[in-house]
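Engineer: no letters, just coordinates:
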């Protein structure tokens, strides 16, 4: 189902869950300001998603087991 979870550190996740894990579409906001919006599988970034880093960099593309994988586009904040 859908829900929201907040860690004691201040990080948050809002989206779909399955068996108590992030699974499906959702958004994670880390304490460092990084944001990931996309697909999750068993609590890991997996499938298509977009990560916006606190420094302004952006990665849009595929993920596998929490790592950038396959096709994607990385744009640095300074061009």
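Structural biologist: Perfect, I can see it now. None of the values given here were measured: they were computed from a predicted structure.
Engineer: make it CA atoms for all contacts and neighbour counts henceforth
Structural biologist: Noted.
Engineer: tell me if I'm right that residue 11 and residue 27 touch.
Structural biologist: No: counting by Cα atoms under 8 Å, residue 11 does not reach residue 27; the two are 10.7 Å apart.
Engineer: which of these two has more neighbours?
Structural biologist: Between residue 11 and residue 27, counting by other Cα atoms under 10 Å, residue 27 is the more crowded of the two (21 against 16).
Engineer: tell me which element the spatially closest residue to that one that is not a sequence neighbour is part of?
Structural biologist: Leaving aside its sequence neighbours, residue 27 sits nearest to residue 37 (Cα to Cα, 6 or more residues apart in numbering; 4.3 Å). Residue 37 is part of strand 35-41 when elements are defined by DSSP states H and E.
Engineer: try this one side by side with the last:
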């Protein structure tokens, strides 16, 4: 009898646990749903606009892939405008984050690579080379009021440089 009462008392917990498992699997399944719909133009070969679950792409297509000049606007407000190749950011482009920070430079198959400028929201600017989305190589780092010339970065870390600070620097890149 005690076992029967014990099982009776635990059964609501078991049912709740099953309900939570069902909800979890439902959420996982929902996250796998991908919305892709060509809303205008030619999204196979030509110029068209595609609606995705994460945003909207407007630009050129080749064999159903983003190819050439295009703009992707994410639902959170981030924007990339520039070159695409085989459905990835590739070539020159500008990525603006919803917080106002901005990257202008080279991409290689979706990754910041090569020369680029990164504008921080506080007015600081990094001008230099990138590798695997990280600051890597020779660079200039411009603070709002001064500049550190000739620095070297390895995997996003400043490692060495001249450390020359100046009140103004005529050759600072424009926004």
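Structural biologist: Yep, it's here. Everything numeric here is computed off the predicted structure, so don't read it as measured data.
Engineer: which ones are touching the counterpart of the residue nearest to residue 27 of structure 1 in structure 2?
Structural biologist: For residue 37 of structure 1, the aligned position in structure 2 is occupied by residue 104, per TM-score structural alignment. The contact partners of residue 104 of structure 2, by Cα atoms under 8 Å, 6 or more residues apart in numbering, come to 92-95, 116-118.
Engineer: most centrally placed residue in structure 1?
Structural biologist: Structure 1 has residue 36 as the residue nearest its centroid, 2.8 Å off, counting by Cα atoms, centre = their mean.
Engineer: how about that residue: what's its closest non-neighbour residue?
Structural biologist: residue 51 is the one closest to residue 36 of structure 1 (Cα to Cα, 6+ apart), at 4.3 Å.
Engineer: count of neighbours near residue 11 of structure 2?
Structural biologist: 12.
Engineer: just to be sure, it is in a helix?
Structural biologist: Yes: counting by DSSP: H, G, I helix; E, B strand; the rest coil, residue 11 of structure 2 falls inside a helix.
Engineer: wait, residue 4 of structure 1 sits on residue 20?
Structural biologist: No: at 11.2 Å, residue 4 of structure 1 does not count as touching residue 20 under the criterion of Cα under 8 Å.
Engineer: correct me if wrong: the residue nearest to residue 36 of structure 1 contacts residue 35.
Structural biologist: Yes: applying Cα under 8 Å as the test, residue 51 of structure 1 and residue 35 come out as touching, 5.6 Å apart.
Engineer: the strand holding residue 37 of structure 1 vs structure 2, average offset?
Structural biologist: Comparing strand 35-41 of structure 1 with its match in structure 2 after superposition yields a mean distance of 0.5 Å (mean Cα distance after the TM-score superposition for structure 1).
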